[in-house]
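> Following is a predicted model, sequence given first.
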Amino acid sequence: MARQFRVIPGASAKLDPNAAVADVIFVDAKGKPTDIGGSAAAPYVLPAAAENALGGVKLANVASAGNANAAVGVAAGDAPTKAEHDALVAAYNDLAKRVNALVAGLVAAGVVKTS
């Protein structure tokens, strides 16, 4: 006995995480496989995400954060030397550059926007 399925609007659909998932092939009146909801001439296009609308985003390629500058040591109780200060400045600048790259990648991917 063949199983029958209904196609309903997505707004009315409810996902049951406990239900078994079955592959479905749509066929025309002659039993030939057919596509629904689009055609080769007008394929489905995933809309972009917006501030108030769901949509797809691209994965941003962001360089690894790596390790913090090992030259920055813990405070010894005395005033920092020039070398210690310079090492801290370099570590901060590197961190700021990586955060800026991360934010730029998120903006480019459409995940966040700047005001």
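Perfect, I can see it now.

> switch to C-alpha atoms for all contacts and neighbour counts from now on
Will do.

> Next up, identify which helix or strand Leu88 is on.
helix 82-108 (DSSP states H and E).

> Can you work out which other helices and strands pack against that helix?
On a contact count with 3 or more Cα pairs under 8 Å, 6 or more residues apart in numbering; DSSP states H and E, helix 82-108 meets no helix or strand.

> Enumerate the positions of that helix that are buried.
By 16 or more other Cα atoms under 10 Å, the buried positions in helix 82-108 come out as Glu84, Ala87, Leu88, Ala91, Leu95, Arg98, Leu102, Val103, Ala104, Gly105, Leu106.

> Show me the two of these that sit farthest apart.
Using Cα to Cα, the two most remote members of these are Glu84 and Leu106, lying 33.1 Å apart.

> try this one next to it:
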Amino acid sequence: SDEELLLLLEMVNLPDIVGRFGGLDAELDWGKVLSVGEQQRLTIGRVLLAKPRYAMLDEATSALDIGNEEGLYLQLAGMSTTLVSVSHRPTLLKYHHQVLELPGDGRWQLHPTRDYRFDW
């Protein structure tokens, strides 16, 4: 419903997007009119709406400040969706149970998040 979509836009910190672009039925090239951070928040909103069993998030919050990142990941963590995040941000560790480390030489290692330390 429209009400659900408006609530979802508030949840991802995009409450003004409907007014800025002419309503919920606006058809635009969103990649040209939204900032990268707005695109990322909208994409997280789609995950929250679809409630998939799994979500692959590749640098999904790279253009966001830590406050927006935390707010979005807290909402994602409250779902029954299994999250797989690719990120260079250690701030995301607290939302995951394990870290798959790929050093780039064909090896890999799985670490419990509590034991993992970024080397850079």
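That came through, no problem. All figures in this text were calculated on a predicted structure; none of them were measured in a lab.

> After superposition, what is the TM-score?
The TM-score (TM-score structural alignment, normalised by the length of structure 1) is 0.24; 52 aligned residues with a Cα RMSD of 4.8 Å.

> can you count the residues close to Ser85 of structure 2?
Counted with other Cα atoms under 10 Å, the neighbours of Ser85 of structure 2 add up to 19.

> so where's the longest helix in structure 2?
Secondary structure of structure 2 per DSSP state H: the longest helix is helix 36-50.

> Give the next helix or strand downstream of that one.
For helix 36-50 of structure 2, the succeeding helix or strand toward the C-terminus, using DSSP H and E, is strand 54-58.

> Output the contacting helices and strands for that following strand.
The contact analysis (3+ Cα pairs under 8 Å, 6+ apart) places strand 54-58 of structure 2 against strand 82-86.

> buried sites along the following helix or strand past the strand it packs on?
Next helix or strand after strand 82-86 of structure 2 toward the C-terminus (DSSP H and E): strand 98-101. For strand 98-101 of structure 2, the neighbour count (16+ other Cα under 10 Å) marks Gln98, Val99 as buried.

> Quick check: next helix or strand after strand 98-101 of structure 2?
Downstream of strand 98-101 of structure 2, the next assigned helix or strand under DSSP H and E is strand 109-112.

> Tell me the helices and strands packed up against that next one.
strand 98-101.

> for the strand it packs on, packing partners?
strand 109-112.

> repeat that with 10 Å
Judged by 3 or more Cα pairs under 10 Å, 6 or more residues apart in numbering; DSSP states H and E, strand 98-101 of structure 2 is in contact with strand 82-86, strand 109-112.

> how about the ones you listed in JSON lines, adding distance to Met11 of structure 2?
Formatted as JSON lines, those follow (distance: least, Cα to Cα, whole Å):
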{"stretch": "strand 82-86", "distance to Met11 of structure 2": "18"}
{"stretch": "strand 109-112", "distance to Met11 of structure 2": "30"}
